[in-house]
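# sequence and predicted structure, then a few things I'm wondering about:
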Amino acid sequence: MIRIVLVDDHPVVRAGLRALVESQPDLAVVGEADGAEAAMTVVGNTAPDVVLMDLSLGAAAVGGAEITARLRTLPEPPEVLVLTTYDTESDILRALDAGARGYLLKDAPSEDLFAGIRATARGETVLAPTVAATLVRRTSNPAPTITEREVQVLELLSRGLGNKEMARELFVSEATVKSHLSHIYTKLGVDTRAGAVAAAIERRIIRT
């Protein structure tokens, strides 16, 4: 029996996942959580084999990638399979860098989800086709790589923040923000803030 904990901030989604997962004789949901504190407590109490992790947890300050990183520091960490609606490059890399074993999208067929949970429990890597394609494109594309800090700048840029506001958010100087923007423009082949956001969304570097 594969023991599973669900981490998602929507009770209806958790209920649906529980019903779906427990339709399989070898899968059992042993706990649920809607955020970081609850996830750490439930995992500590139930010792699951797999945590099915959403990335976006509403207004919670700590997202799924950060929770994954915390779970992976436990003495006997569970494997983490991300199940989310987001397939941007930044989300994928953050989750995998945090220690997630796999990454599936919520529109995956139920059989793919079941197979993904079983493979994750065996310690195998599981990737949705679009996620795998994104990673292949990243490694094979000769274009300069956008750094994690530049992704953060792009995300703030997409929210309409000015240089001063971005500097405050990132705890850096305005000169540093301007330097990041210059590098971003060069890497994306654009010369405006709007162009940078549009290119980043088109390349799935950031979310819409």
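Nice, thanks for sending it over.
# from here on, contacts and neighbour counts on C-alpha atoms
OK.
# could you pick out the longest helix of the protein?
The longest helix of the chain (DSSP state H) is helix 174-188.
# ok, then the element right after that one?
helix 193-202 (DSSP states H and E).
# so that next one versus helix 174-188, what angle?
Angle between the axes of helix 193-202 and helix 174-188 is 60 degrees (criterion: axes from the mean of the first three to the mean of the last three CA atoms, to 10 degrees).
# counting by contacts, list what helix 193-202 packs against.
Helices and strands in packing contact with helix 193-202 are listed as helix 148-158, helix 174-188; criterion 3 or more CA pairs under 8 Å, 6 or more residues apart in numbering; DSSP states H and E.
# out of these, which is the most enclosed?
Among the helices and strands packed on helix 193-202, the stretch with the highest mean neighbour count (mean count of other CA atoms under 10 Å) is helix 148-158, at a mean of 18.
# and the next element down the chain from that one?
Assigned by DSSP H and E, the successor of helix 148-158 is helix 163-170.
# any idea how far E169 is from R118?
Going from E169 to R118 by CA to CA, to the nearest Å gives 40 Å.
# who has more neighbours, those two?
Neighbours were counted for E169 and for R118 using other CA atoms under 10 Å; R118 has more, 19 against 13.
# now the more buried one, nearest residue through space, not along the chain?
Spatial nearest neighbour of R118, excluding adjacent residues (CA to CA, 6 or more residues apart in numbering): I2 at 7.5 Å.
# give the contact list for the one you found.
I2 makes contact with 26-28, 48-50, 118, 121, according to CA atoms under 8 Å, 6 or more residues apart in numbering.
# out of these, who's the most crowded?
Ranking those using other CA under 10 Å puts V50 first, with 25 neighbours.
# okay, now the one to match up with it:
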Amino acid sequence: MSAPIRVLVCDDQVLVRTGLVTIIDAQPDLEVVGECADGQAAVDLARRLRPDVVVMDVRMPVLDGIDATRLLAGAGLPDPVKVLVVTTFNLDEYVYQALRAGASGFLLKDAPPAQLPHGIRTVAMGAALLAPEVTRELLGMYAARVRPAEDTGRDIPLSPRELEVLRLLADGRSNSEIAAILRISQETVKTFVSRILTKLELRDRVQAVVYAYRHGLVT
């Protein structure tokens, strides 16, 4: 058997944190290696314990989850940690900022309990976790604010087909939906996504979505 996925849980609300820990520890392939109540403690513990995934709240004392995520998973770090943000829906702007800070995805606190272990496994495998309907609502709401008005997507090193795939990613489409829309196989979609990430030097689909909005590829 492979080693369990090591998880650090950070939430300043004791009842919420206890609930998260209970759900995670009930899974045979997941292991909580630490828990804390503020972002600075999360950074310190993560650097010492080296968890596979940090489950991170957004609003916390001392250091909030956004800044903690930037310190643990930000672009350019030599050994970034995967961060899964768990928050309430009315904090959607904060979630957007967390994704820009380097988070691999997010879950809503009112999601079914089974989604938490699934989200941790998804992020641990190196994939991004973004619910399509929330992606459209969240990023669409803030696209105009974060996208430079003069940037119309010129000089982006992608082929026309790759740009099509990127725009569909930014619209929150899954691989199967992209395949159906473009009438290509899901394996071909995966190949295009891999090429996009490589050419744009992006880590995952989350960063690709943010890139698309910031460069005016979607409205």
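Yep, that arrived. Keep in mind it's a predicted model, so treat the numbers as computed, not measured.
# after superposition, what is the TM-score?
Once superposed, the chains reach a TM-score of 0.62 (TM-score structural alignment, normalised by the length of structure 1), with 142 aligned residues with a CA RMSD of 2.2 Å.
# coming back round to it: I'd like to know how far the aligned residue in structure 2 for the residue nearest to R118 of structure 1 sits from A124 of structure 2.
By TM-score structural alignment, I2 of structure 1 lines up with I5 in structure 2. Distance, I5 of structure 2 to A124 of structure 2, using CA to CA: 7 Å.
# which residues are in contact with each of these two?
Residues touching both I5 of structure 2 and A124 (CA under 8 Å, 6+ apart) are 52-53.
# in structure 2, what stretch matches the longest helix of structure 1?
Using TM-score structural alignment, helix 174-188 of structure 1 pairs with nothing in structure 2.
# which residue ranges of structure 2 form strands?
Taking DSSP state E as the criterion, structure 2 carries its strands at 5-10, 30-36, 53-56, 82-87, 105-108.
# most remote residue from structure 1's center?
Going by CA atoms, centre = their mean, the residue of structure 1 most distant from its centre is A175, 29.9 Å out.
# how near is that one to L154 of structure 1?
Taking CA to CA, one finds A175 of structure 1 at 16 Å from L154 of structure 1.
# same question, V136 of structure 1
22 Å.
# how far does the longest helix of structure 1 sit from its chain's centre?
How far helix 174-188 of structure 1 lies from its chain's middle: 25 Å, per CA atoms, centre = their mean, to the nearest Å.
# which strands and helices sit next to it?
Partner elements for helix 174-188 of structure 1 (3+ CA pairs under 8 Å, 6+ apart): helix 148-158, helix 163-170, helix 193-202.
# okay, the angle between it and helix 163-170?
100 degrees.
# the most centrally placed residue in structure 2 and E187 of structure 2: what is the separation?
Nearest to the mean C-alpha position of structure 2, by CA atoms, centre = their mean, lies G105 at 1.9 Å. Separation of G105 of structure 2 from E187 of structure 2 (CA to CA) stands at 23 Å.
# one step back: S110 of structure 1 is nearest to which of the helices and strands packed on helix 174-188 of structure 1?
Evaluated with CA to CA, these place helix 193-202 nearest to S110 of structure 1, the distance being 28.5 Å.
# in the closest one, which residues are buried?
In terms of neighbour count (16 or more other CA atoms under 10 Å), helix 193-202 of structure 1 has its buried residues at 193, 196-201.
# re earlier: turn the strands of structure 2 into CSV, including distance to L130 of structure 2.
Output for those, formatted as CSV (distance: least, CA to CA, whole Å):
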stretch, distance to L130 of structure 2
strand 5-10, 19
strand 30-36, 21
strand 53-56, 15
strand 82-87, 10
strand 105-108, 6
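# between those, which one is nearest to L129 of structure 2?
Closest to L129 of structure 2 of those is strand 105-108 (CA to CA; 4.4 Å).
# the closest one maps to which residues in structure 1?
Aligned by TM-score structural alignment, strand 105-108 of structure 2 corresponds to residues 102-105 of structure 1.
# report the distance from that stretch to the chain centre.
How far stretch 102-105 of structure 1 lies from its chain's middle: 9 Å, per CA atoms, centre = their mean.
# and what of stretch 94-112 of structure 1?
8 Å.
# what do you get for stretch 192-202 of structure 2?
With CA atoms, centre = their mean, you get 16 Å for stretch 192-202 of structure 2.
# do the same with stretch 26-38 of structure 1
Distance, stretch centre to chain centre, for stretch 26-38 of structure 1: 18 Å (CA atoms, centre = their mean).
# so that stretch corresponds to what in structure 2?
Stretch 26-38 of structure 1 maps onto residues 29-41 of structure 2, going by TM-score structural alignment.
# flag every buried residue along the matching stretch.
By 16+ other CA under 10 Å, the buried positions in stretch 29-41 of structure 2 come out as 30-41.
# got it, and stretch 99-109 of structure 1?
99-105.
# just stretch 75-85 of structure 1 next, same as before
77-84.
# kindly report the same for stretch 66-73 of structure 1.
Applying 16+ other CA under 10 Å to stretch 66-73 of structure 1 flags 66-72 as buried.
# of those residues, just say which sits nearest to K164 of structure 1.
Relative to K164 of structure 1, the closest of the buried residues of stretch 66-73 of structure 1 is E66; by CA to CA it sits at 26.8 Å.
# please consider this matter closed, and thank you.
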